[in-house]
Structures are given as structure tokens and as C-alpha cells.
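Student: Please work out how this folds:
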Amino acid sequence: MEQNILEVQKISKSFKDHVVLKDLSFTVRGGETFGLLGPNGAGKTTTMRMIMNILQPDEGEILFNGIKRQRLKGVHFGYLPEERGLYPRAKVLDVLVYFGTLNNLTMRKAEVEAIRYLDRLGIVEYTDAHINELSKGIQQKIQFIAAFLHDPDVLILDEPFTGLDPINQTVLYEILEEFRRKNKILILSTHLMDQAEKLCDHICLINQAQVVIDGSIESIRKRFREDAYFIEADAPIPILSEMEGIQIIEEGKNSYKFILENNTLKLSEIMKRIEQKARILRFEVFEPSLHDIFIRLIQEQAEVLK
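Tutor: The predicted structure is shown next:
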């Protein structure tokens, strides 16, 4: 299978005297879901617009399969912007067919694909409805269909879950997973860290115009692991707080989150001593959430820049 590769190489962008991005680099491969994360104003939307060739970087290059972005046709790319833009007085099917034909689909192919996805998203009955007659959630689904109707190689979604209920979010997840399995590139920007954690293989966090961290979800969580553990038993286990080298950082009813303060105390010994007092119901290594890591990194960078 041919390997699709999108390379962002040291791109910088300023608007007048305001630096939006500085030396941003990352690589995304086919079959990978890439999360572009950061607080408001971090430069995420500017980055996506440069990948779409709507804006040009002041410095650096964007390549797809080794070809400069400016030399590629837009048909390779699909984009769902955060600011939605549908023709309010047009009919749903007419809008989708129009977007499809703009991206080299025949009118018949665009119509067939549009109806197929309208049906899958449970809104085929609105085919002849005018856009301005529909709820924001339904308009969101229509805009989503318009972004990938032409089956692009790179799909960029800016806050795609806004206005969608949990059922429709699940359908969207399924469609995106099918897209990814076809060796396509999926770039996702969202403020919802739990969704990024669920969907993304690889993330890049940007703040203050610069990359804060870039890597796989697994490697980033491993890097920020605190050597923390969670244990739950069928009775209180005060012996845990009596052991030298253990710091309890959270305590619930018969449950404890703790860290090892030195390397001399072995987990096997801890477990053995606990089992003499109570039956262990649950034990796991505590992994920090992407949300926790996000907050920590932004706060650390703020301290450095003071």
C-alpha cells in the first residue's frame, strides 16, 4: 500500500507584528489520526489553513508525498472549518452536489455519495430542505459530509463534534475510522481532550506560537507517568500509609492512589503485605490523562515565559 506522508517543515507565520507560528514542524503518515491541539490563539487554525493552501507560510514548506502544497490540486484535501459556511437558502442535496463537483466528482457520483452519507447520518429526509430551516446539529452533519464527500487523501477537521449528540458522535467516529483504515491522513483539532485521546494516534500541542510537545499518545503518557498506582480492596488498608517510601496522594472508601518515593520498596512486597490484611479488588498503574498533561504543559510554559 502506498504510504501517504504530510510534512510540515519549519513553517512560520506572522500577521503584522504578531507572531502566530514559529518553526512549526511535524509529520503525519497515512492511516494515522493526528491531533493538533492547543489553547485558543495557539495557531491551530492558521496551521490548518496553510495546509489547505488558503494561507501561505512566511517561511518553511508543506509537502504531501514530497510535492510542495502549492503545486497540488485541492482535490487531495478536505476541510471542515470551525466557522461553518453553507449556503443558507440552498437545498441540502444541491449544496452537497455542488461541493462534490467542485472536487472533481461527476454530478451523478456526487448525488449518490451525498444520499448515501445523508442516510448513514440519519438525515436523508432533509434532502430537499433548505439549509436555514435546519438545526445547527443537522447543519453540522451536512458540512461534515461536504468535507469528505470526494474521498480526499487528507481530511482536516476543526472542532468536528460541536453540536453533535453522543449518538451522532459515535457514527462520526465510525466513519472516521473507516477513512483512516484506507491509509488516509486525518488531522483533528479539538478542545475536548477525551475525544483527542480516544481518536488520535499522535498529537502535537502548540502554544505561544511554538511546539510544546509532539509524539504518540502512548509515548507522551509514558513520559508523564508519575510512578503512581491505584489500589482498591474490600476493606480499609491503613498499612499502606504505614509503609516507609509510600506517599498516598488520594484516598477514597477502601481505595488509594499512591506513589513510590524511592526504588527500594518493591511492588510485589507491597502487594504481599496488603493481601495479609484485605482482598485486593483492583490494582493498576495510574496513567495521566491527556487533559492533565495538557494543563500541566501549558502552565509550565507560562512559568518559563514569565
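Student: hey, let's count contacts and neighbours off CA atoms from now on
Tutor: Noted.
Student: Kindly tell me how buried the closest residue to residue 246 other than its chain neighbours is, as a neighbour count.
Tutor: Distances taken as CA to CA, 6 or more residues apart in numbering place residue 260 nearest to residue 246, at 4.9 Å, with adjacent residues excluded. Using other CA atoms under 10 Å, residue 260 is surrounded by 18 other residues.
Student: so what does the helix or strand where residue 61 lies touch, helix or strand wise?
Tutor: Residue 61 is part of strand 59-64, with elements assigned from DSSP states H and E. On a contact count with 3 or more CA pairs under 8 Å, 6 or more residues apart in numbering; DSSP states H and E, strand 59-64 meets strand 5-15.
Student: Now for residue 107: which residues touch it?
Tutor: 97-98, 100-101 (CA atoms under 8 Å, 6 or more residues apart in numbering).
Student: just the strands in the stretch 151-300 of the chain please.
Tutor: Secondary structure of the stretch 151-300 of the chain (DSSP state E, counting those that start in this stretch): strands at 154-158, 185-189, 202-207, 210-216, 228-233, 246-251, 255-260, 280-285.
Student: got CSV for those, with distance to residue 68 too?
Tutor: Supplementary listing: the strands of the stretch 151-300 of the chain in CSV, determined by distance: least, CA to CA, whole Å:
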stretch, distance to residue 68
strand 154-158, 14
strand 185-189, 17
strand 202-207, 22
strand 210-216, 22
strand 228-233, 46
strand 246-251, 51
strand 255-260, 49
strand 280-285, 44
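Student: Could you double-check that residue 202 sits in contact with residue 213?
Tutor: No. Checked against CA atoms under 8 Å, the pair residue 202 and residue 213 is beyond contact range at 10.6 Å.
Student: distance of the nearest residue to residue 19 once chain neighbours are set aside from residue 302?
Tutor: In space, and not counting its chain neighbours, residue 19 is closest to residue 13: 6.3 Å by CA to CA, 6+ apart. As defined by CA to CA, to the nearest Å, residue 13 lies at a distance of 21 Å from residue 302.
Student: who has more neighbours, the two?
Tutor: Per other CA under 10 Å, whichever of residue 13 and residue 302 has more neighbours is residue 13, with 23 against 12.
Student: so how far is residue 157 from the more buried one?
Tutor: Distance of residue 13 to residue 157, computed by CA to CA: 21 Å.
Student: With respect to residue 195, which of the strands of the stretch 151-300 of the chain lies nearest?
Tutor: Of all these, strand 185-189 sits nearest to residue 195, with 9.9 Å by CA to CA.
Student: Go through the strands of the stretch 151-300 of the chain and name the closest to residue 29.
Tutor: Residue 29 sits nearest to strand 185-189 of all those, at 6.3 Å, using CA to CA.
Student: and this one, so I can compare the two:
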Amino acid sequence: MTATLVIAEHEHGSLKAATLNTVTAAAQLGGAVHVLVAGQQAQAAADAAARIPGVARVILADGPAHADALAEPLAEQVLALAGDYTHLVFPATARGKNAAPRVAARLDVAQISDISRVLGPDTFERPIYAGNALATVQCADAKLVLTVRATGFDAAPAEGGSAPVETVTAVQASARSRFIGRELTKSDRPELTAAKIIVSGGRALGSSEKFDQVLTPLADKLGAALGASRAAVDAGYAPNDWQVGQTGKIVAPSLYIACGISGAIQHLAGMKDSKVIVAINKDPEAPIFSVADYGLEADLFEAVPGLSAAL
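Tutor: Below is the predicted model:
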């Protein structure tokens, strides 16, 4: 019988948005859906997971080894539980991509990465060639290790379920790795991958000062996150954690406003699943217009402040 273990991603007692998308994907595999919450003082996150409709059971592994979300102890925790499951499912986030290959290697099975659609319990669709083609992949392994592209699935409801929470013994800390430190970027804005509205800028803005001067007022009015193309990041106009694209962050907000972004394939791969795309560019041949729901052929230095003023 099919049984799926979803490895939850959480922080400060709250589930990360990608966990809800991953639960939706897991539910489409058939069979029971269980959620593993590994952390330290993570009871609140486990309780939140228990409230997700469709989750049959929550497993809480609470211990010091999981305090810093290192991949090694998480992989060991998953392996300790793997015998009961046919599918081990991770969000395709930095943490999920760090732990899933370790689990697959130890189980001596193939990992199926970045699935965007479930066609059956052993058959999946995943993007290739920067999202320009979709591959259908079937795997005959007894256990399947999957990472889920969150933008491919709707988020499961956060309330309405009442799954039991079972506590298991947390693994011991790994002697091969230890936590040294973490550099955090603090912002009052929504996290880029979880934001409902994103305002992104490209190299056409010309400087970091223009980025702040032109885009920040619009983002403030909309309560939006700020993003950037790789060209803008490489030029030093925006920080690296704002980068949207194949080598940056994959996003699918309700509204994506692209200002001065030409629409290179690399960038389109990271945002073309957005519900509504608005493009502002003075080049009528810019590829971004091919995926935009609304296009404005105009100088962004006039159009964006005008839009901000109108709001």
C-alpha cells in the first residue's frame, strides 16, 4: 500500500509555505500522507502540520541535533523512518535539495527532482531545459525520493485537519558536520518565494540607487517583495537573494510586475508560473511580453512612478 512521508520545512514554530504545496503533491500519490517535523522545540510546527486537511499523522522528532536544520541529521532521521513508506517527499527548497540526495544515496535509489505534476504513484512530470520542455519520468524503485517544485501545486489549506502527533526519538548529532554560523538578511518585506506580489527590476534600471528610488515606492504601496533579474544582480544593482530565475529563486505569486526586464530564458524559468504577469519595457520585441498577461510599452522611469502615484 502506498504511504508517503512529507518532510516539513519550518521556522520559529511556523510551517514554511512550501510544506503546504508539498502536502498537496503527496496527496495525489494515493495512500496515507504523514508529515515529519524535525527540529528543536518544534511542537508548535507539529501542531500546525496536524491541522492540515488530508494529513493522517504527524511525526515529531525533537532534539538538539535538529536545532540548526543541518542536512546530515535530517537525512538520518528520514532514514530511520523510511522502512514504513513508499514515497519520501521533500520541498524543492535549499534545505530539501540538501537532504534529499543524501537519503536517496543511502537507500541506493534514484532521486526524482523538481516534480511539477503527479501522473501516477510512479510517474511524474518535471521541467527540463530551463522550463522550456517537460519530461515525463517513470521510476520502478521500491522507494521513491522526490523533491516537489512548490509552484507546480496549489497550497493545501492550513486549517481543518486534526491528525494525531506522535513523538519519536531524535537522532544524535552527526560527528561529521557542525553548525558554525548563519548570516541572515532581515527585511520587513514578505519572503520572495512566499510573496503574493513581487515587483522585479532588470539591468535597465542602471544602478542600485535607481532600484530603490523607482521600485521601492511601488512595492511599498502593494505590500510586495522585491526581485531582480540575474543581469541586475550581476551588475550589483540588487542583492543576490533577490534573484529570480533558473539559478535564483523560483516564484509563482498572484501578481508579478517585471520592470525593465527583457525576459531571458533563465529569468522566465523562474517566474512564468505566476498567476498574472505585468511587463513594463520600452522594447516592443522584449521576450517578456510573450509570457505577460498585460504589457506596457513605456519608459519604466516614467511608467513605474506614475503607477505608484496612481495607487
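Student: Drop the TM-score for these two in here.
Tutor: The TM-score (TM-score structural alignment, normalised by the length of structure 1) is 0.23; 115 aligned residues with a CA RMSD of 6.3 Å.
Student: re earlier: of residue 202 and residue 213 of structure 1, who's got more company?
Tutor: Counted by other CA under 10 Å, residue 202 of structure 1 and residue 213 do not tie: residue 202 has more neighbours, with 22 against 15.
Student: distance of the closest residue to that one other than its chain neighbours from residue 189 of structure 1?
Tutor: Using CA to CA, 6+ apart and skipping the chain neighbours, the partner closest in space to residue 202 of structure 1 is residue 216 (4.1 Å). Between residue 216 of structure 1 and residue 189 of structure 1 the distance is 16 Å, computed by CA to CA.
Student: Between the two, tell me which one has more neighbours.
Tutor: residue 189 (24 against 16).
Student: Could you double-check that residue 34 of structure 2 lies in contact with residue 27?
Tutor: No. Counting by CA under 8 Å, residue 34 of structure 2 stays clear of residue 27, with 9.8 Å between them.
Student: Just want to know which of those two has more residues nearby.
Tutor: A side-by-side neighbour count of residue 34 of structure 2 and residue 27, using other CA under 10 Å, places residue 34 first with 26 against 19.
Student: The residue nearest to residue 19 of structure 1 contacts residue 45, doesn't it?
Tutor: No. The criterion here is CA under 8 Å, and residue 13 of structure 1 misses it with residue 45 at 11.8 Å.
Student: mind checking which helix or strand residue 95 of structure 1 is in?
Tutor: If you go by DSSP H and E, residue 95 of structure 1 is part of helix 92-102.
Student: following that helix, which helix or strand shows up next?
Tutor: Following helix 92-102 of structure 1 toward the C-terminus (DSSP H and E): helix 107-120.
Student: Show me which positions of that following helix end up buried.
Tutor: For helix 107-120 of structure 1, the neighbour count (16 or more other CA atoms under 10 Å) marks 110-111, 113-115, 117-118 as buried.
Student: okay, the angle between the very next helix or strand once past it and helix 92-102?
Tutor: For helix 107-120 of structure 1, the following helix or strand on the C-terminal side (DSSP H and E) is helix 136-148. Orientation note: helix 136-148 of structure 1 sits at an angle of 20 degrees relative to helix 92-102 (axes from the mean of the first three to the mean of the last three CA atoms, to 10 degrees).
Student: which helices and strands does helix 136-148 of structure 1 pack with?
Tutor: strand 77-80, helix 92-102, helix 107-120.
Student: buried residues in that helix?
Tutor: Neighbour-count burial for helix 136-148 of structure 1 flags 138-148 (criterion: 16+ other CA under 10 Å).
Student: and those residues as a markdown table, adding distance to residue 79 of structure 1?
Tutor: Formatted as a markdown table, the buried residues of helix 136-148 of structure 1 follow (distance: CA to CA, whole Å):
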| residue | distance to residue 79 of structure 1 |
| --- | --- |
| 138 | 18 |
| 139 | 15 |
| 140 | 13 |
| 141 | 13 |
| 142 | 13 |
| 143 | 9 |
| 144 | 9 |
| 145 | 10 |
| 146 | 9 |
| 147 | 5 |
| 148 | 8 |
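Student: so which of those residues would you say is closest to residue 51 of structure 1?
Tutor: residue 147 (14.5 Å).
Student: what sits against the closest one?
Tutor: 78-80, 155.
Student: would you list the residues you listed in TSV and tack on neighbour count?
Tutor: Shown next, in TSV, are these (neighbours: other CA atoms under 10 Å):
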residue	neighbour count
78	23
79	22
80	22
155	23
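Student: what's the first-to-last distance across stretch 113-123 of structure 2?
Tutor: Terminal residues of stretch 113-123 of structure 2 are spaced 12 Å apart (CA to CA).
Student: Look up how far residue 49 of structure 2 lies from residue 307 of structure 2.
Tutor: Counting by CA to CA, the separation of residue 307 of structure 2 from residue 49 of structure 2 is 40 Å.
Student: So these two - more neighbours on which side?
Tutor: More crowded of residue 307 of structure 2 and residue 49, by other CA under 10 Å: residue 49, with 32 against 13.
Student: Regarding the more buried one, which helix or strand does it belong to?
Tutor: Assigned by DSSP H and E, residue 49 of structure 2 falls in helix 43-50.
Student: Over to residue 45 of structure 1?
Tutor: For residue 45 of structure 1, the element it lies in under DSSP H and E is helix 44-51.
Student: and the angle for that helix with strand 202-207?
Tutor: Interaxial angle, helix 44-51 of structure 1 versus strand 202-207 (the same axes, to 10 degrees): 120 degrees.
Student: on contacts alone, who are the packing partners of helix 44-51 of structure 1?
Tutor: Helix 44-51 of structure 1 packs on no helix or strand, going by 3+ CA pairs under 8 Å, 6+ apart.
Student: Can you check what angle separates it from strand 5-15?
Tutor: Counting by the same axes, to 10 degrees, helix 44-51 of structure 1 lies at 120 degrees to strand 5-15.
Student: Let me know the secondary structure of residue 303 of structure 1.
Tutor: helix (DSSP: H, G, I helix; E, B strand; the rest coil).
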